[in-house]
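Participant: I'd like to go over a predicted model; first the sequence, then the structure.
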Amino acid sequence: MKKLILISTVLFLTQINFVNGQCIADAGPDVIICGDWYGMDSVQLGGNPTAIGGTPPYTYIWETTWQVGTWIYTASDFLDDTTSANPTVISSGENLIFKLTVIDSKSNICTDSVNVRFSIFGTHLGTCNYVIQHGDSVFLSNFHNVLGGISPVNYLWRQTMV
């Protein structure tokens, strides 16, 4: 009889553990978002699914902070919904790490994070007209000609037809 009770208890606890397994959060893969003068790529964060295990329904909390001088920006400045499983990035900043916290209906907590890099690239060569001869050296000022990008940056020169 003791063996039967012991086996029943082990099976019961195994079943509880299987049904209400550990919560696992997936903030998605690290991403680089490209942009220019006209906007940026539309990117959603989070996995597919963003949470598994635990006991649904889930509560999602996305967090980040970025400080520029005395200004402090939070996740709501960069995401369309900080409580969504898969929020869309709506604004750019520096390299940001978004922390995802998932809470299941039994108050189990799991976390993950995703690194988001922004590459805003722009040029304004319209006001800089130069004739460059074959073999000449050229200096592109980071403040006047080329802005942004993620190093190293490569340039491709094409010969114009006159």
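Facilitator: Everything's here; your move. Residues are numbered from 1 along each chain as shown.

Participant: C-alpha from now on. contacts and neighbour counts both.
Facilitator: Fine.

Participant: pretty sure residue 103 contacts residue 52?
Facilitator: No - contact criterion CA atoms under 8 Å: residue 103 and residue 52 do not qualify, at 11.0 Å.

Participant: Included below, for side-by-side comparison, is a second structure:
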Amino acid sequence: MTLHDLFNNVSSNYWPVALYFILLPGIAWIVGQVATGSRDVKFWGLVYSVLVYAVCIPGIFAVTLNIYLFLFERQSVWQANIILQFLPIISMALTLMIIKQKIPFSLVPGFGKLSGFLTLIAALIGVMWFFDRLHLVAFTYVPFAYIIVGFVGTLLLIRFAWSKMF
């Protein structure tokens, strides 16, 4: 089974996937209401950690897939699958905003690993796009040290932007 086959299969029966991504922000809100006033921050941090991973892994995949499809495959926005390409990202953003209102992300175990993973993916896609757009001839006049400094600077900029966003 290819990824295209999986998308076609899910597109023909999209309600389970749609329900999953619609319920996750609702579950985060319910957990926030139940956890209000509780002193057991470690337990609720673990519960939020499960929610973060449940929403961020598909959300990060959807972001990466969209970037790949729009930059490299030149897919039109009109052909995008709303359930598989946009709903996970919207669900991820809503869930993270709801969780951020109740508990700092520093108390959610493993959240730093996800943001680091997203930074790495963004940097690699940026480098792939850079190599896709430029010809190798353009590198003859640019010292390699400048390319490394630009790559590290991009990593730091993406990491800084991600920390300010959430």
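Facilitator: Thanks, I have the structure now. If you're wondering where the values come from, they're calculated on a predicted model, not measured in any experiment.

Participant: Give me the TM-score for these two chains.
Facilitator: Taking TM-score structural alignment, normalised by the length of the first structure as the basis, the two superposed chains have a TM-score of 0.24; 70 aligned residues with a CA RMSD of 5.6 Å.

Participant: Could you identify the helix or strand that succeeds the strand ranked longest in the first structure?
Facilitator: If each strand of the first structure is counted by residues according to DSSP state E, the longest one is strand 109-123. For strand 109-123 of the first structure, the following helix or strand on the C-terminal side (DSSP states H and E) is strand 146-148.

Participant: Buried residues, that following strand. List them.
Facilitator: For strand 146-148 of the first structure, the buried set under the neighbour-count rule, 16 or more other CA atoms under 10 Å, comprises residue 148.

Participant: Show me what it is packed against.
Facilitator: On a contact count with 3 or more CA pairs under 8 Å, 6 or more residues apart in numbering; DSSP states H and E, strand 146-148 of the first structure meets strand 109-123.

Participant: which helices and strands does the strand it packs on pack with?
Facilitator: Using 3+ CA pairs under 8 Å, 6+ apart: strand 109-123 of the first structure touches strand 24-25, strand 31-36, strand 96-103, strand 146-148.

Participant: Which helix runs longest in the first structure?
Facilitator: Longest helix in the first structure, counting residues (DSSP state H): helix 2-19.

Participant: what does the second structure give?
Facilitator: helix 41-71.

Participant: Following element in sequence after it, please.
Facilitator: Taking DSSP H and E, what comes next after helix 41-71 of the second structure is helix 87-102.

Participant: Just want the angle from that following helix to helix 41-71.
Facilitator: Note on geometry: by axes from the mean of the first three to the mean of the last three CA atoms, to 10 degrees, helix 87-102 of the second structure and helix 41-71 are set 150 degrees apart in direction.

Participant: Sort out which residues of helix 87-102 of the second structure are buried, please.
Facilitator: 87-99, 102.

Participant: Report the distance from that helix to the chain centre.
Facilitator: Centroid displacement of helix 87-102 of the second structure relative to its chain, using CA atoms, centre = their mean, to the nearest Å, is 11 Å.

Participant: Between which two of the buried residues of helix 87-102 of the second structure is the distance greatest?
Facilitator: 87 and 102 (22.9 Å; CA to CA).

Participant: so what's residue 120 of the first structure up against?
Facilitator: 34-36, 40, 147-149 (CA atoms under 8 Å, 6 or more residues apart in numbering).
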